[in-house]
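# using only what follows, build the 3D model:
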Amino acid sequence: MKKKYMGAKFVPYGTCSSNTNTGDLCTIAQKYNISLSGMNQAWFKQVVLPFSMRRFPGAFFLQGDSFIVVDKFGKRYACEKDFYQQRGMQMYQNPDRQVVFFVFDKRSRELYPGPIKGLGGPIPGDGVDKDCMVEGSNEEELTKGIKDLLAKVAPDFTLDSNFTSTLQAQIGRFNEYAREGKDPEFGRGDDTAQYCWHILRAKDNKFKNKTMYPIDQKNLRCILLGLSTLDTKGGPRINADGQILGRASDPVEGLYGAGNCVRSSTHFSYPASGATLSNAVLFGFKAGLHAMKPKNKL
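Here you go, the predicted structure:
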């Protein structure tokens, strides 16, 4: 179903939904001519590739300061401290970002491993990093390692021919921003939420902006990030009482829906942590109240 509605190139790596969740309500709705909506939408996150349940299942917040995320061209394309739905959308909307590259250094590897306070690394901890992390004493060496790993996890996805030189220049610019405490390209750390979700200020980071620190270009590391979902959020439309709507937008008597099995009112956005559950709780409660109402007798 993901392949049908989201496109073969964007079938995400892994999901938080159960393996048995295969769209039963959508199948039932189509059988009875009930229209579907928002089938290309999802609650997005990123995961470390290759996907493994041995690692923390989602890169919710990108912890670290001496790191950047670049695309296949070796360029930063957004603020790395954006909320996870935003980062997922940045990948979903651009085929050149089917896989992106979290470039960091030995220092961040030692300071920010594993799921810090449960928020998702994505830097892997000891024992779960052998199949996903590459190292290099310079950008050229790192690029070779990235290509080798890409060939295993996403063989149809290739780097731009100028990736190495572009990455080198990009790291150089970022290091200047880190020392100055200001990111003129993407405003990293300017937003209060970004600043707060970066949980730890490293003890050795005396720069003005705690979300940035110069990357050591002689001790580089990289992990690959792929697109993943918490769940999809399309299906039949509902009204404020959780009633499923037919093609003419009239409620289908006795049929209710709530949560991720119906079209979400949030569209492509993710208002806040827990929004995936709040839709189910709210509209499930509303549906229950409506179903309990006495029906008018003829």
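# please make it C-alpha for all contacts and neighbour counts, starting now.
Fine.
# mind listing the helices for the stretch 151-298 of the chain?
With helices called from DSSP state H, counting those that start in this stretch, the stretch 151-298 of the chain shows them at 163-180, 192-197, 275-292.
# quick one: buried residues of the last one?
Meaning helix 275-292. Within helix 275-292, the residues that count as buried by 16 or more other Cα atoms under 10 Å are Thr276, Asn279, Ala280, Phe283, Gly284, Lys286, Ala287, His290, Ala291.
# just the first one next, same as before
Residues Phe163, Thr164, Thr166, Leu167, Gln168, Gln170, Ile171, Phe174, Asn175, Tyr177, Ala178, Arg179 are the ones in helix 163-180 that count as buried (16+ other Cα under 10 Å).
# just checking, the fourth one touches Glu139?
Yes. With contact defined as Cα atoms under 8 Å, Leu167 counts as touching Glu139 (7.1 Å).
# reduced to three states, what does the spatially most central residue of the chain come out as?
Centroid-nearest residue in the chain, with Cα atoms, centre = their mean: Lys45, separated by 2.0 Å. For Lys45, the assignment made with DSSP: H, G, I helix; E, B strand; the rest coil gives strand.
# that one and Tyr177: what is the separation?
Here the criterion is Cα to Cα, to the nearest Å. By it, Lys45 lies 27 Å from Tyr177.
# what of Val48?
According to Cα to Cα, Val48 and Tyr177 sit 26 Å apart.
# need the strands for the stretch 1-150 of the chain, in chain order.
36-37, 42-49, 67-70, 99-105, 133-136 (DSSP state E, counting those that start in this stretch).
# Tyr256: which of those is closest?
For those, the distance to Tyr256 is smallest for strand 36-37, at 14.2 Å, taking Cα to Cα.
# helices and strands around that closest one, which ones?
Strand 36-37 makes packing contacts with helix 24-31, strand 235-236 when contacts are defined by 3 or more Cα pairs under 8 Å, 6 or more residues apart in numbering; DSSP states H and E.
# can you tell me which helices and strands the last one packs against?
Counting by 3+ Cα pairs under 8 Å, 6+ apart, the packing neighbours recorded for strand 235-236 are helix 24-31, strand 36-37.
# return the distance of it from the chain's centre.
Distance of strand 235-236 from its chain centroid, counting by Cα atoms, centre = their mean, to the nearest Å, is 23 Å.
# one more to line up against the first:
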Amino acid sequence: EAASYHITGQKMAQREAEHGDASPTWFVFDADYRRKYPAGPLLPVIPDWFQEGAVQAIMKKAKTIGELAEQIGMEPAALDTTISRFNEYAAKGEDPDFHRGDAAYDKMYGDPSVTPNPCLATIDKGPFYAMPIYPGDIGTNGGLQTDARARVLNEKGKPIAGLYAVGNNAASSMGESYPGAGVTIGPALTFGYIAARDALGVND
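You can find the predicted model right below:
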């Protein structure tokens, strides 16, 4: 999937709040995908029986879509209909539901050997697989409010002497957005440097 995990996580959280059925969300794929690409901790090339025990415990595998649906708690007819529709559009390189492959950002993460859309391929070669996806936190938009010198501000907006915050301990300089990978690391390094200089009394 080309969508950032920030956007995907928000959608999963929204779905869970509204319907209570998105934790886990299931990543469904076929034998062709299994052979070529990783699926979380499930690595390609390495046989199923040789995967780590924890991976084998969560991996679902079945000869048919119907059997796979039963393993992940779905109605077989519903999953079969969904995949049939997906395959129909994937063969044409189209994704009317999620628009995968429409943006250049998507294509960058796609497989150029797959045509007509590097982000889409049919799910039609058994056995079929499913891996659970759970939402989790790797960063935060919250945290302590700071000034340009990484000093923590009190309720009146004044700096608290000797108290600094950077990284995920500080409110994100990006607000509620997530421009891309490393967006928490860059500010942490920058404001860590600024905080150290300020604490030492070295001001430019």
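# can I get the buried residues of helix 163-180 of the first structure in JSON lines including distance to Thr27 of the first structure?
Shown next, in JSON lines, are those (distance: Cα to Cα, whole Å):
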{"residue": "Phe163", "distance to Thr27 of the first structure": "44"}
{"residue": "Thr164", "distance to Thr27 of the first structure": "47"}
{"residue": "Thr166", "distance to Thr27 of the first structure": "47"}
{"residue": "Leu167", "distance to Thr27 of the first structure": "46"}
{"residue": "Gln168", "distance to Thr27 of the first structure": "50"}
{"residue": "Gln170", "distance to Thr27 of the first structure": "48"}
{"residue": "Ile171", "distance to Thr27 of the first structure": "49"}
{"residue": "Phe174", "distance to Thr27 of the first structure": "49"}
{"residue": "Asn175", "distance to Thr27 of the first structure": "52"}
{"residue": "Tyr177", "distance to Thr27 of the first structure": "52"}
{"residue": "Ala178", "distance to Thr27 of the first structure": "52"}
{"residue": "Arg179", "distance to Thr27 of the first structure": "55"}
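# show me what contacts Asp105 of the first structure?
Contact analysis of Asp105 of the first structure by Cα atoms under 8 Å, 6 or more residues apart in numbering lists Ser66, Phe67, Ile215, Asp216, Gln217, Asn219, Leu220, Arg221, Cys222.
# which residue packs closest to the alignment partner in the second structure of the fourth one, ignoring adjacent ones?
The reference is to Asp216 of the first structure. The alignment partner of Asp216 of the first structure in the second structure, by TM-score structural alignment, is Asp124. Excluding its sequence neighbours, the residue lying closest to Asp124 of the second structure (Cα to Cα, 6 or more residues apart in numbering) is Asp30, at 6.4 Å.
# the one you found maps to what in the first structure?
Using TM-score structural alignment, Asp30 of the second structure sits opposite Asp105 in the first structure.
# and Gly101 of the second structure, by the same measure?
Per TM-score structural alignment, Gly101 of the second structure is aligned with Gly189.
# isn't that match up against Lys81?
Yes. If you go by Cα under 8 Å, Gly189 of the first structure and Lys81 touch, sitting 7.3 Å apart.
# equivalent range in the second structure for stretch 49-60 of the first structure?
Taking TM-score structural alignment, stretch 49-60 of the first structure hits no residues over in the second structure.
# repeat that for stretch 134-144 of the first structure.
Going by TM-score structural alignment: stretch 134-144 of the first structure matches residues 60-70.
# so which residues make contact with that stretch?
Against stretch 60-70 of the second structure from outside (Cα under 8 Å, 6+ apart): 71-72, 75-77, 79-80, 126-131.
# same list (those) but as a markdown table, adding distance to Arg15 of the second structure.
Shown next, in a markdown table, are the contacts of stretch 60-70 of the second structure (distance: Cα to Cα, whole Å):
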| residue | distance to Arg15 of the second structure |
| --- | --- |
| Gln71 | 21 |
| Ile72 | 17 |
| Glu75 | 18 |
| Pro76 | 21 |
| Ala77 | 22 |
| Leu79 | 18 |
| Asp80 | 21 |
| Gly126 | 29 |
| Pro127 | 29 |
| Phe128 | 25 |
| Tyr129 | 23 |
| Ala130 | 19 |
| Met131 | 18 |
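# nearest to Ser172 of the second structure among those?
Of those, the one sitting nearest to Ser172 of the second structure (Cα to Cα) turns out to be Met131, at 31.9 Å.
# what's the local residue count around Pro113 of the first structure?
By the criterion of other Cα atoms under 10 Å, Pro113 of the first structure has 18 neighbours.
# just Glu18 of the second structure next, same as before
Neighbours around Glu18 of the second structure, by other Cα under 10 Å: 10.
# that one belongs to a helix, doesn't it?
Yes. Assignment of Glu18 of the second structure by three-state DSSP places it within a helix.
# relative to Met74 of the second structure, how far out is it?
Using Cα to Cα, Glu18 of the second structure is found at 18 Å from Met74 of the second structure.
# now do Met108 of the second structure
Per Cα to Cα, Met108 of the second structure is found 32 Å from Met74 of the second structure.
# how much space separates the alignment partner in the first structure of Leu163 of the second structure from His267 of the first structure?
Mapped onto the first structure by TM-score structural alignment, Leu163 of the second structure lines up with Leu255. Distance from Leu255 of the first structure to His267 of the first structure, counting by Cα to Cα: 22 Å.
# Pro135 of the second structure pairs with which position in the first structure?
Residue pairing (TM-score structural alignment): Pro135 of the second structure is matched to Leu227 of the first structure.
# Ala3 of the second structure -> the first structure?
With TM-score structural alignment as the criterion, Ala3 of the second structure matches Asp82.
# right, and that match touches Gln194 too?
Yes. Using Cα under 8 Å, Asp82 of the first structure makes contact with Gln194 at a distance of 6.6 Å.
# neighbours around Phe67 of the first structure, how many?
Phe67 of the first structure, neighbours per other Cα under 10 Å, totals 28.
# meant to ask about Asp231 of the first structure
20.
# wait, isn't it in contact with Asn260?
Yes. With contact defined as Cα under 8 Å, Asp231 of the first structure reaches Asn260; the gap is 7.1 Å.
# give me every residue that touches the aligned partner of Ser265 of the first structure in the second structure.
In the second structure, the residue equivalent to Ser265 of the first structure is Ser173, according to TM-score structural alignment. Taking Cα under 8 Å, 6+ apart, we find Ser173 of the second structure in contact with Pro187.
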